[in-house]
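1. The following comprises the amino acid sequence and a computationally predicted model.
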Amino acid sequence: MKVIDLSMPLYTGMPVYDGDPQVTFDIVHTHETHSWELRQLSLGSHTGTHVDAFSHMHKGQATLDDMPLERFFGKAQAVTLHCDWPSNTGLLFVGDVGPGLAADIISRNPGFVGGNIHEDLERILLGQGIVTYTNLVNLELLPLGTAFMFYGLPLKIHAGDGSPIRAIAILPGQQEDTGS
């Protein structure tokens, strides 16, 4: 098996969406002062690589803690605008994808969609009960047309509208020849 990290690093001063809170990580305790390290984190719920709850863009819809954990992982496939998309499989788009493809995406019944998703498409997908992942990186390292397991678990934020995540893809491994 091969694991590919699809998450961007989080750091003080990193770029954020216009109007979102700035990111700061402050060292509160050090080994020298307390014999351990501790940081205070300040960031928005849609910072870096993150997942969106349905409530993010639709008032009264499910928040992170309303959604079962099974919604945040599953079989996925990396796709482009110009390849066949599987049905009943998460779609991770390599390249930009806009709202004009909403009907095509919805017709494939993916449990989740990720990549560089236009805000209008994100709103449509969330309204249809499709989980969205934003700011995924290293998607070009995923083989097109090959199913893999995707994991993008949120923090357990009460009434959360979204959460930074550590997103990974686990690619199937080659069977080793054991000689038997």
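-> On my side now, so go ahead. Numbers count the residues shown, from 1 in each chain.
2. From here on, just use CA atoms for contacts and neighbour counts.
-> OK.
3. Distance of residue 137 relative to residue 17?
-> Here residue 137 is placed at a distance of 16 Å from residue 17 (Cα to Cα, to the nearest Å).
4. who's more crowded, these two?
-> A count of neighbours by other Cα atoms under 10 Å puts residue 137 above the other of residue 137 and residue 17, at 20 against 11.
5. That one against residue 9, yeah?
-> No - counting by Cα atoms under 8 Å, residue 137 stays clear of residue 9, with 9.9 Å between them.
6. Pull the residues that contact the longest helix seen in the chain.
-> For the chain, the helix with the greatest residue count under DSSP state H is helix 119-127. Residues from elsewhere that reach helix 119-127 (Cα atoms under 8 Å, 6 or more residues apart in numbering): 52-54, 57-58, 97-102, 106, 131-132.
7. What is the subsequent helix or strand relative to that helix?
-> strand 131-134 (DSSP states H and E).
8. could you say what helices and strands that next one packs with?
-> strand 50-52, strand 112-117, helix 119-127 (3 or more Cα pairs under 8 Å, 6 or more residues apart in numbering; DSSP states H and E).
9. show me what contacts residue 168?
-> Per Cα under 8 Å, 6+ apart, neighbours of residue 168: 3-7, 150-152.
10. Could you rerun that using 6 Å?
-> 4-6, 150-151 (Cα atoms under 6 Å, 6 or more residues apart in numbering).
11. Next up, a structure to set beside the first:
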Amino acid sequence: MQFIDLSREIYHKMPRLLNHPSIVITPYSTHDEIREAEGVKFSSATLSLAIGDHAGTHVDAPVHFNADPGAKAIHELPLEDFYLEAVCLDLSHKELKSDISIADLEAAEKAAGVTIGPRDMVLLHMNFYNRCYDTPGYLTDFPGLTKESAEWLGAKKIAMFGVEAVSPGRPGKNNFEVHMVCRDMGFTHVEGLVNMEALIGKGRFRFIGFPLKIRGGTGSPIRAVAILGQ
């Protein structure tokens, strides 16, 4: 059994979309502060975290893109939604700022030798993190799904899909439309994944990415992991 860590580190002032809160991590107490209790001296260190519910590698809850009063927040979603059979499609050849078409997905599915089925997690490897992280283009230049290609995934009754980028569709109209497809077809997505190159050619595997139990959360950071060879 092999564990592949698909999660980004969360750190002070890490890149994020400007319509989400800045990530602020500062020391709260340090080992320089010595305390004493019942004659025993000791120290402890803790950090203060101020992050949004879409920080780092995270999943969107339905309430993020659905204004319906019945849309579920992250704490209301069942744990089985985050423990899924998964496949990874290789789209690393896609140019930056390009659209991912239905034909691209069909070709990648065939090349992977898998069949996407109901309740699957579909990971879309675009080699974007390796190409653009720590550059200005990280927030803007990723390939992305279109309304039509997102609907193609939704028609397969998937549970969710995942991307390396900060959004599933390219900035602007595409991204809004992909979110609306998720709303209308009843699935969601993970953003900010890494290390998906390790999953190419591996067939089916297990995806785990449990969210924090944030009451009313519109999303949550997750520790995304792929398990091979179960």
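-> Okay, I see it. Owing to the predicted nature of the structure, the values given are computational and were not obtained by experimental measurement.
12. Can you calculate the TM-score here?
-> Here the TM-score for the pair of chains, by TM-score structural alignment, normalised by the length of structure 1, is 0.89; 173 aligned residues with a Cα RMSD of 1.6 Å.
13. List only buried entries from the contacts of residue 168 of structure 1.
-> Those of the contacts of residue 168 of structure 1 that meet the buried threshold are 4, 6, 150-151, by 16 or more other Cα atoms under 10 Å.
14. Present these as CSV; the columns should include distance to residue 48 of structure 1.
-> Below are those laid out as CSV (distance: Cα to Cα, whole Å):
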residue, distance to residue 48 of structure 1
4, 17
6, 11
150, 17
151, 16
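15. mind listing which of the residues you listed are in helices?
-> When those are checked against helices using DSSP H, none is located there.
16. quick check, nearest of these to residue 68 of structure 1?
-> residue 151 (13.6 Å; Cα to Cα).
17. Can you find the partner of that closest one in structure 2?
-> If you follow residue 151 of structure 1 across to structure 2 using TM-score structural alignment, you land on residue 208.
18. just residue 106 of structure 1 next, same as before
-> Under TM-score structural alignment, residue 106 of structure 1 pairs with residue 154 in structure 2.
19. likewise residue 64 of structure 1?
-> Mapped onto structure 2 by TM-score structural alignment, residue 64 of structure 1 lines up with residue 74.
20. can you give me the strands for structure 1?
-> Assigned by DSSP state E, structure 1 shows strands spanning 2-5, 24-29, 38-42, 50-52, 73-79, 90-97, 112-117, 131-134, 148-154, 162-171.
21. Find the centremost residue of structure 1, please.
-> Centroid check for structure 1 by Cα atoms, centre = their mean gives residue 133 as the closest residue, at 3.3 Å.
22. neighbours around the closest residue to residue 98 of structure 1 other than its chain neighbours, how many?
-> Spatial nearest neighbour of residue 98 of structure 1, excluding adjacent residues (Cα to Cα, 6 or more residues apart in numbering): residue 118 at 5.0 Å. By other Cα under 10 Å, 14 other residues sit near residue 118 of structure 1.
23. Could you report the separation of residue 118 of structure 1 from residue 3 of structure 1?
-> 27 Å.
24. what lines up against residue 124 of structure 2 once you look at structure 1?
-> Using TM-score structural alignment, the equivalent of residue 124 of structure 2 in structure 1 is residue 93.
25. and the gap between the match of residue 151 of structure 1 and residue 7 of structure 2?
-> When distance is defined by Cα to Cα, residue 208 of structure 2 is 11 Å away from residue 7 of structure 2.
26. What of residue 213 of structure 2?
-> Residue 213 of structure 2 is 18 Å from residue 7 of structure 2, where distance means Cα to Cα.
27. And for residue 157 of structure 2?
-> Distance, residue 157 of structure 2 to residue 7 of structure 2, by Cα to Cα: 25 Å.
28. Among the helices and strands packed on strand 131-134 of structure 1, show me which one is buried the most.
-> Compared across these, strand 50-52 shows the largest average neighbour count, a mean of 27 (mean count of other Cα atoms under 10 Å).
29. Now it on structure 2. Mean distance?
-> With mean Cα distance after the TM-score superposition for structure 1, strand 50-52 of structure 1 departs from structure 2 by a mean of 0.4 Å once superposed.
30. so where is that strand in structure 2?
-> By TM-score structural alignment, strand 50-52 of structure 1 lines up with residues 58-60 in structure 2.
31. Give the equivalent position in structure 2 for residue 75 of structure 1.
-> Correspondence of residue 75 of structure 1 to structure 2, assessed by TM-score structural alignment: residue 85.
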